[in-house]
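# let me see the structure of the following:
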Amino acid sequence: MVNIVVRDNNVEQALRALKKKMQREGTFREMKARKFYEKPSEKRARQKAEAVRRARKLQRKKMQREGLA
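The predicted structure follows:
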């Protein structure tokens, strides 16, 4: 559950904070994904692509930390 504190009746600032938290948690991405049915084959392909992307990003960060990039 997401809690946002509104200070000094500043609703705009609270909304920005809420949107940022939801973005970080992946709520918007999940809502977009649930909007339409995703075939199991498409879901597997998407998950595999995401895993490849994560692995490459991790490898890039590791290389950068070691000073090879």
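# hey, let's count contacts and neighbours off CA atoms from now on
Noted.
# all strands in the protein, in order from the N-terminus.
Counting by DSSP state E, one finds no strands in the chain.
# now the most centrally placed residue in the chain: how far from Val5?
Centre of the chain computed as the mean C-alpha position; nearest residue by CA atoms, centre = their mean is Gly26, 3.9 Å away. Per CA to CA, to the nearest Å, Gly26 is found 21 Å from Val5.
# do the same with Lys19
13 Å.
# check Glu50 too.
On the measure of CA to CA, Glu50 and Val5 end up 34 Å apart.
# return the residues in contact with Arg53.
The contact partners of Arg53, by CA atoms under 8 Å, 6 or more residues apart in numbering, come to none.
# one more to put side by side:
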Amino acid sequence: MPTVKLKDNEPFDVALRRFKRSCEKAGVLADVRSREF
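Next up, the predicted model:
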């Protein structure tokens, strides 16, 4: 599972965008969709 640590003075929106991008790179959503019934 990808993790993202907030940097000093980093807005939450930016961290969320980084988290979404790291999930995409790791293939998390594709994996969930493939296991969906």
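# still on that earlier bit, wait, what's in contact with the residue nearest to the centre of structure 1?
Neighbour list for Gly26 of structure 1: empty [criterion: CA under 8 Å, 6+ apart].
# burial check on the residue nearest to Val5 of structure 1 when sequence neighbours are not counted, number of neighbours?
Among residues not flanking Val5 of structure 1 along the chain, Ala14 sits closest, at 6.7 Å (CA to CA, 6 or more residues apart in numbering). Neighbourhood size, Ala14 of structure 1 [other CA atoms under 10 Å]: 15.
# what do you get for the one 10 residues further on?
Arg24 of structure 1 is surrounded by 11 other residues when neighbours are defined as other CA under 10 Å.
# cool, and the one 4 residues further on?
As a burial measure, Phe28 of structure 1 scores 13 neighbours (other CA under 10 Å).
# Met22 is in contact with that one, correct?
Yes: shown here, Phe28 of structure 1 and Met22 form a contact pair, counting by CA atoms under 8 Å, at 6.7 Å.
# scan structure 1 for its longest helix.
helix 40-66 (DSSP state H).
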